Structures are given as C-alpha cells and as structure tokens.
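Undergrad: how does the following fold in three dimensions:
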Amino acid sequence: MNELSDASKLDLPSATLPATPMRVAYILHRFPCISETFIANEIYWLQEQDVEVSIFSLMSPKDGPVHDVAKKLLPLTHYTPWMSWAILWSQIYFLLRLPIRYLSAFVTVIRQTFREPKLALLAVALFPKNVHLAREMKRLKIDHIHAHFVWLGGISASVVRELVGISFSLHPHAFGLFQRNQKDAKYELELADFICTIATYHRRKIVELCPKVNVENVHIVNLGIDTERMIPRCEARAIGDQPLRILTVGRPIEKKGHEYLIEACSHLVSRGIPFQCEMMVGRGKEAESLQEVVDRFELQDRVKLIDFRDQQEVLKEYHKSDIFALACVMAKDGDRDGMPVVLIEAMACGLPVVTCPVSGIPDLVRDGENGLLVKSRDAVSFADALERLIGDANLREQLGDAARETIVDEFDIRKTTTRLASVFRQYSQPTQQSVPKQTAAEPVRI
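TA: Sure thing, here's the model as predicted:
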C-alpha cells in the first residue's frame, strides 16, 4: 500500500520558525523512568528546535538510578499531588464556568477505559488532577500536548483538550497497540489530533484498528539517539586467543526471547565454537528464571547474566563486545517489541546485529545489508547466524559499518527531533503572549 510507505526518510519542507518558541507539554505517567530514557532524550533535544517543553508527571518517580539527561530535565517537570486545595478549586472553576465540558471530559475518560476495570479506576482517580493540569496548561499558554503510550498520558491529554481546547498527539508503543483492550485503545487513538509512530508496521496497525484516523495524520518519526555519544570504539578490539563476545540487553521478559539466545548458545557449544555471551537483564525473579535456563544447558562458563548499568556503562559494554544479539518474539499475550532502542544503540556503536523480524524491526535491520534477521523462536537458525558472524571478521566489519551508517543517516536524534518539531508545527502555531521562562533548579509542585 503506497499510502503506508515509510515517510521517515523524506525531508519535510523547511518551516519558518515562529517569532516565539512553540510551547509543548509532555504528559507522562511517571518521570523520570529508567526504562523510558528514549523519551527523556527526545525532550532534551527537542528544545534545540525552538520548542519550549514542560513535563507533567502524573505520578511521583520511583527510587532508583536516574540517567543524566533526565536529571537535566527535572527543572522542567511538574508534579501534582492526588488531591490539594488547588486541585479542588480547579474542579469548582470548571464546574461553574464550563459544566458541560467538565462532565463531557469525565464521560470521555470512562469511554476510553470502561472495558478495563483497573485502568478505569486509576483514570477516574487521576481525573481531578487532569482537570487541574488543564487550568495550569492554560496559564502557561501551552500550544500542544504530546503523550507517549496509549494509556494514562493520552487519557489526560484528552481531558485537557476537552476543557481548554489544546491540541494533542499520541505516540503509541507496543503496550497500547497490542496489549490493551483494542476497542479502548481505538477510541483513545481516534481522539488524538495526530499520531506519531516509529515504523510502517505500526502505522499499518493504527490505520487498520482506527478507520476514522486519516493515514496522512499518522506520521513516522524514528526513535533517535545521540550518534555523537553512541560511537564505535576508537580501536579494533584486540581479540588474540580470546573468544568473541556476544552481548544482549533487555528486561527478562518473554518478548525479548532471551531463552532462545541461551538455547542458541548451547548449539554453538555443541559445535565447538568458542564465544562468551553477556546478558544484561537486571535482577529479580525473572532473571533468576533465566539463570535456571542457563544452568539447565550447563552454560555457566559461557553465558553470564549481569545487572543493568547506567548509559555510560552500557556504552562500555557495547565497546567490549563483537556481536549484538536480540532474539525478539511475539509474546503469548500479544506483547512485542516495537523497535528496541538497544538495537539502535548497538548499531550506532558499529556492532553487527542478529535479531528477528518482529514488528518494526525490519524498518531498522535489513537482512544481509546492515545486520542479520532470523526467524523468531528458532534457536538453531539463530545459532547459525551467530556462527556465521563469529567465523567471518570481514562480514562483521561490513555489517557493523553499514549499521552505523544507517543510524547516522536515519536515527540521529538531531534529525528525528527536527522532524518531530516540524510535525508539531503542522498542527499548532505558537501563541504570541509571553510567559516567564522557568528557571527553577528543582521540579515544580503545582
């Protein structure tokens, strides 16, 4: 279908930047979130496109490591309690001035969630907070709202638009598209003014799910990374008599397919092929279950499970490795990866990758050109691809160089945020009234 062709590689017409920066609000369910660093990077670099960003976190952050880029964004972040006098006053404000809109916004929340009782309860509990956010965004003269995930952020954005008329867009990910109740997800997507997504696969899924959505309002915007930070190692790794090192990174959950990589490693051992494999999967019960798989195949001396690291340490792991592997599958509950950021990072670091053609991955990895694609849940074929790379240094270099070129050309975050800002401006023009620029050194409590 021509209308679903990948538009992410096309240059948008150069837009004249407005006299005043565009003000965009990101509504996120929780910020910062260690597994959503790609969103923090997007926001950070979007500011370079003459866009002023405010972050509204619906929930307080959890304890744990925070990446440096997220720390830099904390002064832009607004946190709101579940209830306060200010929130209560916002309910009175809209009930007195716009009672029909207030009730309509509440009904819209129910219509997006009633088939999912737990989500419905949470969305209703957040409703007073969302009403308060509408009043706050109006005060800040926000031009547009953007929400990642077809979930709480999108529901909140729909409340704000209903109350104060600010346009909003959604960037769905695998959870919303494939795991939520499809009728609820469809309704939430159809409320958005436009949709951003990462691959032709997702674009096609959205259009099939939502007949009311015009395909021209579904924009492919690649996930971007900083290719000046994620770079290949300066010198070729001195291998000598050491076995090649295979790396994978990902939570210990079904869709990552880690058990198939472990089984592939057992096939490599049976073939007498030397290698070492490090699996950065974190800690916990799921990781312990993976360790049991390693033990069952008696691979303790070949496969090592390690904890998650911060971004700088992850970069060092890429540089210490020779091959990156990610055996993605479609989980039994329908969950699947969209386009794993770790694949993009590994390719930016010049690593040859072996992965599976799940969801949007074929838009990133082109078999035999910048990586190798293997059928999902096929450990023997995965082992064959790894063996091919282990035994052919020229192929590793060729695929690694092509992988790096792909990321620089199509996934550099300066280019992806330029495109994102251009899409924002197609649907919303910045207000001309001046608003004092936030200079706080701490997150904002509203």
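Undergrad: use CA for all of it now, contacts and neighbours both
TA: Will do.
Undergrad: for the stretch 201-350 of the chain, what spans make up the strands?
TA: With DSSP state E, counting those that start in this stretch, the ranges of strands along the stretch 201-350 of the chain come out as 218-220, 244-249, 275-280, 303-306, 323-326.
Undergrad: could the ones you listed be laid out in CSV, adding distance to residue 157?
TA: As requested, the strands of the stretch 201-350 of the chain are arranged in CSV below (distance: least, C-alpha to C-alpha, whole Å):
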stretch, distance to residue 157
strand 218-220, 18
strand 244-249, 32
strand 275-280, 35
strand 303-306, 38
strand 323-326, 34
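Undergrad: and of those strands, who's closest to residue 401?
TA: Closest approach to residue 401 among these (C-alpha to C-alpha): strand 323-326, 12.7 Å.
Undergrad: and the contacts of that closest one?
TA: Under the contact criterion C-alpha atoms under 8 Å, 6 or more residues apart in numbering, strand 323-326 has outside partners 244-249, 256-258, 261, 343, 346, 351-356, 389, 396.
Undergrad: mind running it again at 7 Å?
TA: Applying C-alpha atoms under 7 Å, 6 or more residues apart in numbering, the external contacts of strand 323-326 come out as 245-248, 256, 346, 351-355.
Undergrad: OK, contacts around residue 360?
TA: 199-202, 338-339.
Undergrad: closest to residue 306 among the residues you listed?
TA: Checking these one by one against residue 306 (C-alpha to C-alpha), the nearest turns out to be residue 339, at 22.7 Å.
Undergrad: picking that back up, could the contacts of residue 360 be laid out in a markdown table, adding neighbour count and distance to residue 311?
TA: Below are the contacts of residue 360 laid out as a markdown table (neighbours: other C-alpha atoms under 10 Å; distance: C-alpha to C-alpha, whole Å):
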| residue | neighbour count | distance to residue 311 |
| --- | --- | --- |
| 199 | 26 | 25 |
| 200 | 22 | 28 |
| 201 | 19 | 28 |
| 202 | 22 | 27 |
| 338 | 21 | 21 |
| 339 | 22 | 18 |
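Undergrad: want to put them side by side, so please do this one too:
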Amino acid sequence: MPSQQRPTIAIVVKGYPRLSETFIAQEILALEGRGLPLSIWSLRHPTEKAVHPMHKRIKARASYLPEYLYQEPLRVAAGLAWGLRQPGVRRMLATFWRDLKRDMTPNRGRRLGQAFVLARELPAEIRHLHVHYLHTPASVVRYAAMLRGLTFSFSAHAKDIWTTPDWEIREKIADSAWGVTCTRDGHARLTALAPPSPSGVGRVDLVYHGLDLSRFPAPPQRPARDGSDPADPIRIVTVGRAVAKKGFDDLLTALAALPEGLHWQLVHIGGGELLAELKQQAAREGIGGRVVFLGAKAQPDVIAMMREADLFVLPAKQAKSGDRDGLPNVLMEAASQELAIVASDFAGIPEFLRDGREGVLVPPGRWDLLANAVNMLARDPARRTYLGKAAAARLARDFSMEAGIDHLATLFQAQLGGDGDAVPGSGAAAKLEAERALAAVRAE
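TA: This next block holds a predicted model:
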C-alpha cells in the first residue's frame, strides 16, 4: 500500500502499558529518541492504574485490538469482510488451518480475529511489524503480515521461548525477517530452531535489554546494618509478579529458617496471581509481621525502596509449566543502586551476575542454600558493599542500554530503507528488500 506519509513501524505488544515490562517501555522510548517513527498496537487494555514515567514520555499512539472478539463484533466483522477480499487471504488462512490442526483451542481463533482487525486498521504508512513475545502476540502479527504483505520481526523474552511448541517457533522464525532475544540460553534454543538462511533473513540475534542509567539517581550511602539490632533490622527487598517462576515461595521458606538472633524485614513489590497465597504462606510460616506486600508500583517507587534496602533477593526457578525468567531488569535496577544481590544461578541471571563477584548465586529451588546466603550477607555489611559496587560497575561497563538500541535501530532502519511497496498477500517484494538490506547490515 503506497503512501506519501513517512514509513512507520508498528510495535505490537500483549498489553500496554504494563508495570512489569519496563524493558519494552525503555526500548520504545529509546528508539523514538533515535528518530524512528513508531505506533503501538496492543492485544489487551491496561489493567493497572499506575504507569511508569517512561510511558508518559512515549509519543507513539497506542491502539487496542478487541481483547475478546464478542466484545467488538462490528470491528471483527469489518476486518473479516475486508480481509476476505485481500490477495493474501489464501496464504494466511492456509497457515491458520495448519496451526489450528496442531493447536485446537479458542485462543487460536481469537488470534485470527485480532489479525483481521489489525490488518484492516493498520495505517497505510506502516511498512513493518515488530512484535514482543513469540507466542500468541506473534501469531496475530504473523497472520496480519501475510494479509497485508508486510514483513515482521520479533523480540522473544522468556515464557514465549520456553512454553511455545518447537513447530510453532520454527515456523514463525522462518516467516520473520529477523528476531532478537535477551539471554544466551534463549538464543541457543531459538537458533537451534531457526532455518538455515545465508542472507540473514529469519536469523535470531542476542540483544541484551540493558539499562538506561541516565534515568537513575546516584547510589546512596547505606548504614552498616548487620541484623543484630531489633530496632534496626536488615532491610530486604524483592520485586516481581507473584508467579511461580519468581520463586517467592522459596524466599519465604528461606526467611522463616533464618536464625532467631537475626533481625530482618522483607518488602515485596509486585502484583500477580499468587499474591494471596504468598500472604497466607507468610502467616503460616510465622513471619507475617516481618513481610510487607506493597503490590505493583511505578519504577520511581521501586527505586526508592531499593535505595532504602540492604539486600535484594530474587530466587527465580522453572515453573511446572516450563515457564522461566530471562534476565530480569529488576536485577540491573538493583545494581544501579549498588544494592547487594542474592539470586538464582539460573536462566539469564548468571550472564549478568557472577557468583562471588557481582552477587551471590544459589541453585534454583534450594531454599536452604538461599537462607544461608541471606544469613551470611545480612551479617556482613562490608561484603554487601563490595558486591553492590561490583554489580554497578559491571552494569555500566557491559549492560548499558546503548549497544542494544544501536543494534535494533540499525535493523529497523534497514526495514524502512526499501521502497516500502510490498506486494499484498505474498510479502515477496518486502521480504526480498529486507534480505538485501539485512545482509548488508550484518556484513558491516
């Protein structure tokens, strides 16, 4: 669809804005700062009242697809009527039918309906689609891209890598222009499923989110608490949604096992489906009076709590569903404040924190070793100071945001560098142009 307007990239997300996805907001804001024209399309409306300051600075307009098709039947009907007349509909429906035979769920049908709406309502200046998460959001984008004859790319993060079937990951990568992911183990899984592509199309790159350190205050000076004074207990903080993969149940068990002579308090920040269960567990373990659940908070409130804390703990593990974390941004936020960290030696965490050098790492699920690590660091303020400063130094040296944004900006500019006139239905012209541009980018 030729347009006289400036070519634009549509960023598609599962929900927007979301407090737990600071990495997405940071990325969008930084890409806008590089001059990339973006629009945001969300599969869900926001469920939280609070937003991060970053969300208020983002200029891209957010549009919302029907979360459930029955809620907006006129939009869905208009998308279907329009879509059935498009040259790309045969390819898209054939792909959907192959997917449905292997995943006979209502969710699959909902994604098809959302794809019809998205494809119809995308402005003519949209030249490329980029989706965060490789599971259901990428299904919507893949179908819509086929219908409109556009290229698409993806950012894969955590759950989408480890709970999506191999066949689905393989086929989505093959249809994409390119993809990125944020941890080495996630990258290894995706590249093993990616098809051979000498031109670079369908390739998956490792791109860390990093942190925009300009948004954070200088680290505070901390008192040398050692847990010996009941009037001045060690302050422990943890941040994350109350879901199984965060391991907060192990944290509560570990804290309940700490020696009676060690005085401490824990603050948890985050919403989530298991929040009520965690509160019940804290009461059952006899530590309910020492644990405060603050619920979801905006980033400035999270950083303020980290500045008052002595120790950050995140005992991530693999959930029974197979879901696991990537490299949680909250670890880098804690490091920005020179806060000593205890975390799991799991997923992408050891890519940032090395045991004994920038933090203390324990095997996932081992609450006994977690309790020992917390006990030892709580009593040793000098060790906490050393680890906090080392983590902050590693963050500034190797995990700043700039390198990742440079890489993404180059890839997006390559997508917008062609003539933009994709062939509706097949996407052949757009994909060929992307192949040439991306091969040139990676040859540099």
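Undergrad: hmm, back to that, which one of the contacts of strand 323-326 of the first structure is nearest to residue 128 of the first structure?
TA: The closest of those to residue 128 of the first structure turns out to be residue 256 (C-alpha to C-alpha; 37.3 Å).
Undergrad: on the three-state scheme, the residue mapped onto residue 178 of the first structure from the second structure is what?
TA: The alignment partner of residue 178 of the first structure in the second structure, by TM-score structural alignment, is residue 162. Secondary structure, DSSP: H, G, I helix; E, B strand; the rest coil: residue 162 of the second structure is helix.
Undergrad: residues contacting residue 123 of the first structure?
TA: The contact partners of residue 123 of the first structure, by C-alpha under 7 Å, 6+ apart, come to 109, 152.
Undergrad: return the distance of the counterpart of it in the second structure relative to residue 196 of the second structure.
TA: In the second structure, the residue matched to residue 123 of the first structure (TM-score structural alignment) is residue 111. To residue 196 of the second structure, residue 111 of the second structure is 28 Å away according to C-alpha to C-alpha, to the nearest Å.
Undergrad: whereabouts in the first structure does the longest helix seen in the second structure align?
TA: Longest helix of the second structure, by residue count under DSSP state H: helix 381-398. Taking TM-score structural alignment as the measure, the first structure aligns residues 393-410 with helix 381-398 of the second structure.
Undergrad: going by neighbour count, which residues in the matching stretch are buried?
TA: 395-408, 410 (16 or more other C-alpha atoms under 10 Å).
Undergrad: cool, stretch 277-288 of the first structure as well?
TA: By neighbour count on 16+ other C-alpha under 10 Å, the buried set for stretch 277-288 of the first structure is 277-282, 287.
Undergrad: what's the offset of stretch 158-174 of the second structure from the middle of its chain?
TA: Mean C-alpha position of stretch 158-174 of the second structure versus that of the full chain (C-alpha atoms, centre = their mean, to the nearest Å) differs by 15 Å.
Undergrad: re the thing from before, residue 320 is in contact with the match of residue 178 of the first structure, correct?
TA: No: between residue 162 of the second structure and residue 320 there is no contact under C-alpha atoms under 7 Å: 11.5 Å.
Undergrad: more crowded one of the two?
TA: With neighbours defined as other C-alpha atoms under 10 Å, residue 162 of the second structure and residue 320 compare such that residue 162 has more, 20 against 9.
Undergrad: where's that one relative to residue 186 of the second structure, distance?
TA: 8 Å.
Undergrad: how about residue 148 of the second structure?
TA: Using C-alpha to C-alpha, residue 148 of the second structure is found at 30 Å from residue 186 of the second structure.
Undergrad: and the equivalent of residue 273 of the first structure over in the second structure, how many residues sit next to it?
TA: Counting by TM-score structural alignment, residue 273 of the first structure lines up with residue 262 in the second structure. Neighbour count of residue 262 of the second structure, defined by other C-alpha under 10 Å: 16.
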